[in-house]
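A.B. asks: Mind looking at a prediction? Sequence and model below.
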Amino acid sequence: MRRITTTGLGHTRVLNDLLQNLFITELLVPSSQLWVLSPWISDIDVIDNTAGQFKTVLPGMPARHIRFTEVLIELARRGSDVRVLTRDVESNTAVRQRLEDVGGLSARPVVKIRPNLHDKGIVGDRFHIQGSMNFTFHGQAVNDEGVTLTSDPHEIAGARIAYNAKYQV
């Protein structure tokens, strides 16, 4: 288990590296099911591919920062059952539209609105990250936040069972 806190003084390398490593791992071996819970969500940079170092993992992607929606769409394309829960607020509209308007994919991320959602986290087959952070620019770089990462299979299974029971999508 690992706890990461941010100070609200800009991007935190530890947090950005954590997100990047988790998503690169997911792209290499996609989870059967990936839950993303974020009441407020934006298309934050999650992979720094500016040197093109991930071209074998993301063939055809240019050498630039890779955004959250691009990773979620690619994971769905690779067979992961991606489920995104968020609130129906104007600031979430762009991300919701990007995830819902993906053409040519039989399996695409499922986006559901939960008006009172306050839970935040991501759970895949090999990890569960949870805490106070929304997946937004402010959550990533401005607010004081705390997230906990676990790779304990029992905790991951418990979170997945709870998410499936509570948030039936």
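C.D. replies: Thanks, I have it.
A.B. asks: Could you use CA atoms for every contact and neighbour count after this?
C.D. replies: Noted.
A.B. asks: Any idea which residue is closest to the centre of the protein?
C.D. replies: Centroid check for the chain by CA atoms, centre = their mean gives residue 36 as the closest residue, at 5.4 Å.
A.B. asks: which SS state does that residue fall under?
C.D. replies: Here residue 36 is recorded as strand under DSSP: H, G, I helix; E, B strand; the rest coil.
A.B. asks: Hmm, residue 124 and it touching each other?
C.D. replies: No: here residue 36 lies out of contact with residue 124, judged by CA atoms under 8 Å, at a distance of 9.0 Å.
A.B. asks: the longest helix in the chain is where?
C.D. replies: In the chain, taking DSSP state H as the definition, the longest helix is helix 13-28.
A.B. asks: For that helix, enumerate the helices and strands it packs against.
C.D. replies: strand 45-48, helix 68-77 (3 or more CA pairs under 8 Å, 6 or more residues apart in numbering; DSSP states H and E).
A.B. asks: Return the residues in contact with residue 71.
C.D. replies: Counting by CA atoms under 8 Å, 6 or more residues apart in numbering, residue 71 touches 23, 27.
A.B. asks: also this one, for the comparison:
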Amino acid sequence: MNNRVIRSHGGSQSLKDCLISLFVAETMIPSREIYLISPYLSDSPIMNNDFGEYTDIFPLLEGKVVHLSDIFKTLVWKGAKVRIICDPDREETKRFLQTMDGVVECKRLVNNHEKGLVTSNFYIHGSMNFTYSGININGEKINITSDTSQVNQAMMSTQARWEEAERIEY
């Protein structure tokens, strides 16, 4: 996959399957730095682990559902530096950050509407916040690329945004 566009209306199995594939692949060989830009966040369930199929990939998992926080905690445990730019004033976002137990770095950008996830392997961007509604309910348009040039450009741009952002304590 070099480039892909997913249009999700009322939740899309294509979107969910793509996120699962990307998160599993990223967890197998984590990037050094991972940036999530999403004004709103929630600890959305990403994949079911009813039969233990993801237990080896997410060894810190304590339940039968892999949530967004489980993925990021595992990535940090495997040595990745996870950095999140969000709006911490939203109650759902506050709860997500508390779930992270301080294992990720967080900053705020005033009036930010940008949304995306950047690793050294792929770049997801579009209209979707990384919330339950964004992944499962809302109509969204998401662009996904693994094109090295686009991923590198996104990484440099996001690193610059990170430097402009204000650190938050949670």
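C.D. replies: Looks like it arrived, so ask away. It should be emphasised that the depicted structure is a prediction, and the values quoted were computed from it without experimental measurement.
A.B. asks: Once they're superposed, tell me the TM-score.
C.D. replies: Overlay of the two chains. TM-score (TM-score structural alignment, normalised by the length of the first structure): 0.89; 161 aligned residues with a CA RMSD of 1.4 Å.
A.B. asks: Format the helices and strands packed on helix 13-28 of the first structure as JSON lines; extra columns: distance to residue 155 of the first structure.
C.D. replies: What follows is those, written out as JSON lines (distance: least, CA to CA, whole Å):
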{"stretch": "strand 45-48", "distance to residue 155 of the first structure": "24"}
{"stretch": "helix 68-77", "distance to residue 155 of the first structure": "23"}
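A.B. asks: circling back to that earlier point, work out the gap between the longest helix of the first structure and the centre of the chain.
C.D. replies: The chain centroid and the centroid of helix 13-28 of the first structure are separated by 10 Å, computed with CA atoms, centre = their mean, to the nearest Å.
A.B. asks: which element is residue 161 of the second structure on?
C.D. replies: Element membership of residue 161 of the second structure [criterion: DSSP states H and E] is helix 148-164.
A.B. asks: Any buried residues in that helix, and which?
C.D. replies: Neighbour counts over helix 148-164 of the second structure (16 or more other CA atoms under 10 Å) mark 151, 152, 154, 155, 158, 159, 162 as buried.
A.B. asks: again with stretch 59-70 of the first structure
C.D. replies: 65, 66, 68, 69, 70.
A.B. asks: So what touches it?
C.D. replies: Residues outside stretch 59-70 of the first structure that contact it (CA under 8 Å, 6+ apart) are 42-52, 55, 95, 98-99.
A.B. asks: Quote the end-to-end distance of that stretch.
C.D. replies: 13 Å (CA to CA, to the nearest Å).
A.B. asks: likewise stretch 38-51 of the first structure?
C.D. replies: Terminal residues of stretch 38-51 of the first structure are spaced 29 Å apart (CA to CA).
A.B. asks: Tell me how far it lies from the chain's centre.
C.D. replies: 8 Å.
A.B. asks: In contact with the alignment partner in the first structure of residue 154 of the second structure: list those residues for me.
C.D. replies: With TM-score structural alignment as the criterion, the equivalent of residue 154 of the second structure in the first structure is residue 159. Taking CA under 8 Å, 6+ apart as the contact definition, residue 159 of the first structure lies against 123, 128.
A.B. asks: same check, this time on the one 5 residues further on
C.D. replies: Going by CA under 8 Å, 6+ apart, residue 164 of the first structure touches no other residue.
A.B. asks: So residue 99 of the first structure lies in a helix, does it not?
C.D. replies: Yes: with three-state DSSP as the criterion, residue 99 of the first structure is assigned to a helix.
A.B. asks: Is it in contact with residue 92, as I believe?
C.D. replies: No: taking contacts as CA under 8 Å, residue 99 of the first structure lies outside contact range of residue 92: 11.0 Å.
A.B. asks: Which positions in the first structure sit opposite stretch 64-84 of the second structure in the alignment?
C.D. replies: Stretch 64-84 of the second structure lines up with residues 64-84 of the first structure when matched by TM-score structural alignment.
A.B. asks: Between the two ends of the matching stretch, how far is it?
C.D. replies: OK, stretch 64-84 of the first structure end separation, CA to CA: 24 Å.
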